[in-house]
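Visitor: Model the structure of this input:
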Amino acid sequence: MSETSGKPSVLFVCVHNAGRSQMAAAWLTHLAGDRVEVRSAGSNPGENVNPAAVEAMREVGIDISAEVPKMLTVDAVKESDVCITMGCGDTCPVFPGKRYLDWQLEDPAGQGVEAVRPIRDEIKVLVVGLIKEIAPESEVTA
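Guide: Presented below is the predicted three-dimensional model:
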């Protein structure tokens, strides 16, 4: 749990922080609301979020067009309870006591929206499972 908010915190990491990690962060924010702290970063951030990822998310009513790829920092990992990597290999720092998951997802870089849709949908399924595990609805108090 985050020391400041008392909520579980999740960091999504991919190489460019332009596709998979941005879609995952958007899904988690959209589906879990304020029950989870969400971060995303890349080991070698791109200039912009992948336009096909922006379009694929827009199709499901989620706008990620204003997001900007961010550099992965040691602090981002330290501040997160769960670190989910998506093809960043050995570039993610590892700290004791943190939970690490590696989601094997196709890289949407350079692909059209038709190829990104199934990746978007696969990420949603993974995020729904993650929410059930770390922030189930029953934990919400009025």
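
Visitor: drop to CA atoms for contacts and neighbour counts, all remaining ones
Guide: Noted.

Visitor: What are the boundaries of the helices in the protein?
Guide: Under the criterion DSSP state H, the chain contains helices at 20-32, 51-58, 74-78, 113-134.

Visitor: out of those, deepest packed?
Guide: Greatest average neighbour count among the helices of the chain goes to helix 20-32 (a mean of 23), per mean count of other CA atoms under 10 Å.

Visitor: can you state the direction angle for that one and helix 113-134?
Guide: Angle, helix 20-32 to helix 113-134, by axes from the mean of the first three to the mean of the last three CA atoms, to 10 degrees: 50 degrees.

Visitor: circling back to that earlier point, what would the helices of the chain look like in a markdown table with distance to residue 5?
Guide: Formatted as a markdown table, these follow (distance: least, CA to CA, whole Å):
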| stretch | distance to residue 5 |
| --- | --- |
| helix 20-32 | 15 |
| helix 51-58 | 28 |
| helix 74-78 | 15 |
| helix 113-134 | 15 |
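
Visitor: For the comparison step, fold the sequence that follows:
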Amino acid sequence: MSEKKPSVLFVCVHNAGRSQMAAAFLTSLSHGAVEVRSAGSEPANQVNPAAVAAMAELGIDIAAEIPKVLTTEAVKESDVVITMGCGDTCPIFPGKRYEDWELEDPAGQGVDAVRPIRDDIKARIETLLTELLPLGSAR
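Guide: Sure thing, here's the model as predicted:
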């Protein structure tokens, strides 16, 4: 019987920028070893075009992603919940690992302003991966 994959939920208000970039990085860098979800407390109609462009520069395509509404089930099913500016709208369940990443909101900004946010998220994802996966399991 195989071990259950660790699961991570990324939450921001619109699920259109930060949480989408974080989910894409974790999916890409974990090579499928982590179950990844993202959602927003007030999802936008589409992913932020500047976030799409910034990720495309690194060869990660998030253009087809659709912002999703945050559900209690998504939180319950996740081992780690990482919030990015959603304040008190994120449900909290005992026994979960919670982190709040303070990141600038890329909404309404151009790709030049989104690149440093993207790079900060990537560095945080790389650190998170070392905590979630035993050495060598994602490489």
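
Visitor: Which among the helices of structure 1 is found nearest to residue 97 of structure 1?
Guide: With CA to CA as the measure, helix 74-78 is the member of those nearest residue 97 of structure 1 (9.6 Å).

Visitor: List the contacts of that closest one.
Guide: Defining contact as CA atoms under 8 Å, 6 or more residues apart in numbering, one finds that helix 74-78 of structure 1 is touched by 11, 39, 83, 93-95, 98.

Visitor: repeat that with 10 Å
Guide: The contact list for helix 74-78 of structure 1 (CA atoms under 10 Å, 6 or more residues apart in numbering) reads 9-13, 39-41, 83-84, 92-98.

Visitor: Buried subset of the residues you listed as a ChimeraX selection?
Guide: To isolate the buried subset of the contacts of helix 74-78 of structure 1 in ChimeraX, counting by 16 or more other CA atoms under 10 Å, use the following:
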select :9,10,11,12,13,39,40,41,83,84,92
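
Visitor: Mind checking which of the contacts of helix 74-78 of structure 1 land in strands?
Guide: Using DSSP state E, the members of the contacts of helix 74-78 of structure 1 that fall within strands are 9-13, 39-41, 83-84.

Visitor: returning to that earlier point: nearest to residue 64 of structure 1, of the helices of structure 1?
Guide: Closest to residue 64 of structure 1 of the helices of structure 1, according to CA to CA: helix 51-58, at 5.7 Å.

Visitor: counterpart of the closest one in structure 2, which residues?
Guide: Aligning helix 51-58 of structure 1 against structure 2 (TM-score structural alignment) gives residues 49-56.

Visitor: so how far is that stretch off the chain centroid?
Guide: Using CA atoms, centre = their mean, to the nearest Å, the mean C-alpha position of stretch 49-56 of structure 2 is found 14 Å from that of the whole chain.

Visitor: Run through who's touching it.
Guide: Against stretch 49-56 of structure 2 from outside (CA under 10 Å, 6+ apart): 16-18, 20-21, 24-25, 57, 59-65, 106-119.

Visitor: what about residue 77 of structure 1, distance to residue 101 of structure 1?
Guide: Relative to residue 101 of structure 1, residue 77 of structure 1 is positioned 13 Å away (CA to CA, to the nearest Å).
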